[in-house]
Every structure is written in C-alpha cells, then in structure tokens.
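In: got a predicted structure plus its sequence, pasted below:
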Amino acid sequence: MSERKSPWVIDTRELGRRAGLSREVHRIAPTESALGVEGVISVPKGAEVRLDVLLESVVEGVLVSGTAFAPVEAECSRCLDPIRGEEIEVEFTELFAYPDSATEQTTDSDEIARLVDDLVDLEPVVRDAVVLTLPSAPLCRPDCAGLCPDCGVKWADAGPDHRHETIDPRWAALTERFSTDRDE
C-alpha cells in the first residue's frame, strides 16, 4: 500500500474494532491509469470516480461495501463511433481481514484483502468491479446496425436502397459465358 495520502485509501481507526460499528465515507478519487481496455471501453486515466462506501466492523476485519460512479469512454463495436458522456455504476463488497485474525491465518495472501496499518486501499477493489462490469462489445445504441461489410459506410447513413452487386464465385464462369453471348 502506498505511503502517500491517496484518496483511494481509507483509514479505519475511527471505525473501531468492535463488531457492529459502521461508518459511511463519500469521496472523489482520480484514476491513476485507465480502467478497462483503452480504445475499446474504459474509464480514462485521471477520471474522477465518485465513491459511496460503507465500512462495517465485523469479527474478522472490516467489511467494505459501496458503489462507484465513473465516466466511460468507448468505441461502438458495430459502427466504430466514439461513445462519450456515459457513466458506469458498479457495486462492490470486500472483506479486509485484520492482522492475526482467523481469516487472515487460514487464507492465502491472494485470496482476501488485508488491513495494513488500519488502512484499506479501494483502488484494486473498484478496478476489478469496473473491469468485470464493462461490456466486452459496447454499443452506441442498442439498435446500431453497424457498417456495410462491402464498402464500410454506416448502415444508418446509407439508406434503405444501399446494395452491392455480388456474384457467387461458383457461378462466375456462367456469368462470363452468358455476358459474352449477349455481346455478340
């Protein structure tokens, strides 16, 4: 966990260790790197993520649950138009185990988050929740028709009479034969 004062890091000392205590935290935290797949869909680097968090003291640690709201930039997977002005809302829940708790002692280090100096770092938790929530094929609108596979023009701009004459290659020899007969 970083030594510098990060808006992603929350000090739990004010919460106390008695089970049943809770505290709400609301803050804005900028992303240090893009969350998601840049160029496809992501929360851009430096974007402000609004966090509404509830910290609850439980026997084994601090249960952190909340919601994150973040702006999203994307490219439509059908027509390739940019998508801006969208916001994603993700919910997350994570247990941060106390040092020397039964949970901390019985789980591998990568299975559960841990409190370090009574601090919880929400950045990995929010990053994971955002990445899992982002669609793999973002759309500018649900009925986006995409691009014409022959010329690349957007179907929305092409109009209903847009067509390309294509001949099945298996019939091409016959087409050539009949077009030669007509020319004579």
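Out: Perfect, thanks for sending it.

In: contacts, neighbours, all on C-alpha from now
Out: Noted.

In: which stretches of the protein form strands?
Out: With DSSP state E, the ranges of strands along the chain come out as 9-11, 22-30, 35-37, 41-43, 48-58, 61-75, 82-97, 113-114, 119-121.

In: out of the ones you listed, which is the most enclosed?
Out: For those, the largest average neighbour count (mean count of other Cα atoms under 10 Å) is found in strand 41-43, namely a mean of 24.

In: by contact count, what packs against that one?
Out: Strand 41-43 makes packing contacts with strand 35-37, strand 61-75 when contacts are defined by 3 or more Cα pairs under 8 Å, 6 or more residues apart in numbering; DSSP states H and E.

In: okay, pairing it with this:
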Amino acid sequence: MMTQNRPSPASPWVYDTRLLSRQAGVMKRVQETLTSDERMGIDVLAIPAGEPIRLNLRIESVVEGVLVSGTAISRAVGECARCLTVIDRPVGADLRELYAYPNSVTAQTIEDDEVLILTDDYIDLESLVRDEIVVQLPLAPLCRPDCPGLCPTCGERLDDLEPGHSHEILDPRWAALRNQFGTQSSRPE
C-alpha cells in the first residue's frame, strides 16, 4: 500500500476531505489559482517557481475514497532544443486520481505503487499537478516544428543567416598547399 508523507494543512495546495463527510456522491468544485515554490518540469522546459497555475477541479467522495478530476493550466518557459531560443507557451494537464481510504478494499487489494492513500483526510494537490504536468512536457521542445536549428560550423541560428549559408571546408591535408599557392586557380590558356 503506497502511503504519502503527511500533507501540511497550512499549504494552499492541501485540501481537507472531511468537508465531503465520506458520503459517496458528495462533490465540491475547486477553482483556484495557486503557485509553487519550486519549478515544475524538466531541465529544458518547466513552469517557473511562482508562476500561477489555474486549477478547475471536482473533488468527490466515492465508496472507496476521494476522486479528484479536472484540469491544471499554466505557462512553461524553456529553450528550443534545436536553436536555443526562449520558449514561452501555455501548458495544461487533465487530472484524475483516486485517493483511497486507508482501510478500503481498494487500498488492500491494489499493488503498493498503484494507489494513493488518504493521509489524515488531506490531499496534497501539488504532487498530483506536478506529476501530470511533467508528463505533458516534450523532452525536446521546439520553438516551431520546422526549426532548422544552429549551423554546425559557426553555431549561429540558421534562421538569422542568409539563405544558402555555408562554410568552405578544406581537407587539412591540403592546407599546406593552399597556404603555399593561395586560393586562386591559375589555368594555362
């Protein structure tokens, strides 16, 4: 049975399920905008710490526990994986999680890592939002799908360079001849 650390009732992310009175069918809507003290995401793209996250949730009592469903929407900031420009885009996730009552049939019959257990009748929504947002983020975000990236020779953004940008690449074995005779080709007429 998977247990969580005890959520802090003082946190704005923690919801007290005692308001549902453990009666199946009792439901509360939660519409809030919260912020996290830590960034949510991966190295190249994340919701910055302090960025507002809009929650639109249904928290309802069911026979085996408390079901949380709804959406979380915010803004992610990062870098394009090809050209390294700043990316700033909306990000959202659908949320759906059952928090089982500690002695329910669900808590006793489901594998340890497949169910969350209510701890002192509190739910930590931040961990749920974090888990669902992170899986929505691309591992290699792009500023646009056809981003050409950087020039492999000079490292400049290809979007900023003239069309047909290229570099003359000379085989190092011929460099001594080039230094000796220059780049002009002289052909006898």
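Out: Structure's in. What do you need? Keep in mind it's a predicted model, so treat the numbers as computed, not measured.

In: please state their TM-score.
Out: The TM-score (TM-score structural alignment, normalised by the length of the first structure) is 0.85; 181 aligned residues with a Cα RMSD of 2.7 Å.

In: okay if I get the strands of the first structure as JSON lines plus distance to residue 159 of the first structure?
Out: Below are the strands of the first structure laid out as JSON lines (distance: least, Cα to Cα, whole Å):
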{"stretch": "strand 9-11", "distance to residue 159 of the first structure": "53"}
{"stretch": "strand 22-30", "distance to residue 159 of the first structure": "43"}
{"stretch": "strand 35-37", "distance to residue 159 of the first structure": "33"}
{"stretch": "strand 41-43", "distance to residue 159 of the first structure": "28"}
{"stretch": "strand 48-58", "distance to residue 159 of the first structure": "40"}
{"stretch": "strand 61-75", "distance to residue 159 of the first structure": "23"}
{"stretch": "strand 82-97", "distance to residue 159 of the first structure": "21"}
{"stretch": "strand 113-114", "distance to residue 159 of the first structure": "54"}
{"stretch": "strand 119-121", "distance to residue 159 of the first structure": "52"}
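
In: among those strands, which comes closest to residue 171 of the first structure?
Out: strand 61-75 (38.8 Å; Cα to Cα).

In: orientation of the closest one relative to strand 22-30 in degrees?
Out: If you take axes from the mean of the first three to the mean of the last three Cα atoms, to 10 degrees, strand 61-75 of the first structure sits at 30 degrees to strand 22-30.

In: hang on, the earlier thing: need the helices and strands packed on strand 41-43 of the first structure in a markdown table (columns: distance to residue 136 of the first structure).
Out: Shown next, in a markdown table, are these (distance: least, Cα to Cα, whole Å):
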| stretch | distance to residue 136 of the first structure |
| --- | --- |
| strand 35-37 | 9 |
| strand 61-75 | 10 |
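
In: which of those sits closest to residue 18 of the first structure?
Out: Closest approach to residue 18 of the first structure among those (Cα to Cα): strand 61-75, 9.7 Å.

In: closest to residue 167 of the first structure out of the strands of the first structure?
Out: strand 61-75 (33.0 Å).

In: where in the second structure does that closest one fall?
Out: Using TM-score structural alignment, strand 61-75 of the first structure corresponds to residues 65-79 of the second structure.

In: average offset between that stretch and the first structure?
Out: For stretch 65-79 of the second structure, the mean deviation from the first structure after alignment is 0.8 Å (mean Cα distance after the TM-score superposition for the first structure).

In: before we move on, what about stretch 90-100 of the second structure?
Out: Looks like 0.7 Å for stretch 90-100 of the second structure (mean Cα distance after the TM-score superposition for the first structure).
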